[in-house]
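Enquirer: any chance you could fold what I've pasted below:
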Amino acid sequence: MAPRRSAGILLYRVVDDVPHVLLGHMGGPFWARRDAGAWTVPKGEYGSDEGPEAAARREFTEELGMPPPEGRLVSLGEVRQSGGKVVTAFALRGELDPDAIAPGTFSLEWPTGSGVVREFPEVDRVAWFTLDRARSKLVVAQRVFVDRLAAYLH
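Expert: All right, here's what the predicted structure looks like:
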């Protein structure tokens, strides 16, 4: 069986010669009280009928409620997360106001076993971080994307 695949965009900007990346804090009750390791590249799953670049752009829009800025996507490669999902990421230089997002939602039975299904945001907030700060915020497997972006920028 082929692994599940996700694609996303690591948006970056440079302020006073210091690169920053935009990360999303994962929504839902499991992540609500977590910070370190609870942030992600805005991303989502795609099937064999869609390429990773198209999926990354679509998922950015679905996750954040706005299309990514115009520009050329730069491949940051892929990683396999601990659950087996393969994540492909692309860097894109651009601006986005974190206060302007309108995140997509997902349904989850919560509390588990209660029979009550609730809607939660895909990401409950987004923020800009320096590369060093982003490394500690991101889920472990995605930290390599920051390292690859740093190598690309230098």
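Enquirer: going forward, measure contacts and count neighbours with C-alpha atoms only.
Expert: Will do.
Enquirer: in this structure, which spans are strands?
Expert: Per DSSP state E, the chain carries strands over the ranges 5-15, 18-26, 39-40, 43-46, 74-80, 86-93, 105-109, 117-121, 123-130.
Enquirer: can you put those strands in CSV and add mean neighbour count and distance to V146?
Expert: Formatted as CSV, these follow (neighbours: other C-alpha atoms under 10 Å; distance: least, C-alpha to C-alpha, whole Å):
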stretch, mean neighbour count, distance to V146
strand 5-15, 21, 8
strand 18-26, 22, 8
strand 39-40, 25, 11
strand 43-46, 20, 15
strand 74-80, 17, 9
strand 86-93, 22, 9
strand 105-109, 14, 26
strand 117-121, 15, 24
strand 123-130, 19, 10
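Enquirer: structure for this one too, so we can compare:
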Amino acid sequence: MRSLATRPIQDLFSIHNEMSRLFDNWTRPARYRAEGESLDWLPVVDILEANEHVEIRAEIPGLSEQDVQVSVTDDVLTLRGEKTQESEDKDQKYHRVERSYGRFQRSFTLPANLAPEDIKAKFTHGVLTVSIPKVKEVEPKEIQISVE
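Expert: Next up, the predicted model:
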């Protein structure tokens, strides 16, 4: 069941991802492919916000943790890797190829309230989970000054 409440960080991620997708499609040159060869692909992601952190979950089936790179440059988190197609047996002929192969890269601009230096990533059963802790907010402290 989807929540009807909106979250500011979710809106920021949604807008950024949609704009990235639009620009990627507009600037990426068309590629021709032979039968059975797939275009580069984008893993699907879920972005969740909890009280203490933001979590990005990317479905990347068919890869291991050694095949996936996670990095942060300035305030941009990048997931990248490559999924290679199994070598075709000469005695077999594909009738349909629906699985995605090739290089992928997804980038997300992190809001200022996250701590990129403390990011943790885990890869389990084809799902990459990246957890980004939120920066602890400093409570304003009032100091009474005596007037003389």
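Enquirer: work out the TM-score between the chains.
Expert: Comparison of the two superposed chains (TM-score structural alignment, normalised by the length of the second structure) gives a TM-score of 0.26, and 69 aligned residues with a C-alpha RMSD of 5.2 Å.
Enquirer: could you dump the strands of the first structure to TSV with distance to S136 of the first structure?
Expert: Shown next, in TSV, are the strands of the first structure (distance: least, C-alpha to C-alpha, whole Å):
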stretch	distance to S136 of the first structure
strand 5-15	15
strand 18-26	12
strand 39-40	9
strand 43-46	19
strand 74-80	17
strand 86-93	18
strand 105-109	25
strand 117-121	22
strand 123-130	10
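Enquirer: quick one: closest of those strands to V144 of the first structure.
Expert: Closest approach to V144 of the first structure among these is made by strand 74-80 (8.1 Å; C-alpha to C-alpha).
Enquirer: excluding covalently adjacent residues, which one is nearest to T129 of the second structure?
Expert: Here the nearest residue to T129 of the second structure in space, its sequence neighbours aside, is R57; by C-alpha to C-alpha, 6 or more residues apart in numbering that works out to 4.5 Å.
Enquirer: on that earlier part again, among the strands of the first structure, which is nearest R57 of the first structure?
Expert: Distance to R57 of the first structure, taken as C-alpha to C-alpha, is lowest for strand 5-15 among the strands of the first structure, at 7.1 Å.
Enquirer: which residues are contacting the closest one?
Expert: Applying C-alpha atoms under 8 Å, 6 or more residues apart in numbering, the contact partners of strand 5-15 of the first structure are 19-23, 41-47, 52-53, 55-57, 59-60, 85-95.
Enquirer: show me the contacts for the residue nearest to T129 of the second structure.
Expert: By C-alpha under 8 Å, 6+ apart, R57 of the second structure lies in contact with V45, D46, I47, V127, L128, T129, V130.
Enquirer: quick one: which of the residues you listed has the most company?
Expert: Sorting the contacts of R57 of the second structure by how many neighbours each has (other C-alpha atoms under 10 Å) puts L128 first, at 22 neighbours.
Enquirer: wait, that one touches A121, no?
Expert: Yes. Counting by C-alpha atoms under 8 Å, A121 is a contact partner of L128 of the second structure at 7.0 Å.
Enquirer: sorry, back to before: pull the most distant pair out of the contacts of R57 of the second structure.
Expert: Within those, I47 and V127 form the most distant pair, 12.8 Å apart (C-alpha to C-alpha).
Enquirer: ok, longest helix in the first structure?
Expert: Identified as the longest helix of the first structure according to DSSP state H is helix 52-64.
Enquirer: gap between the nearest residue to Y12 of the first structure once chain neighbours are set aside and V87 of the first structure?
Expert: Nearest residue to Y12 of the first structure in three dimensions, chain neighbours excluded: V21, at 4.3 Å (C-alpha to C-alpha, 6+ apart). Going from V21 of the first structure to V87 of the first structure by C-alpha to C-alpha, to the nearest Å gives 17 Å.
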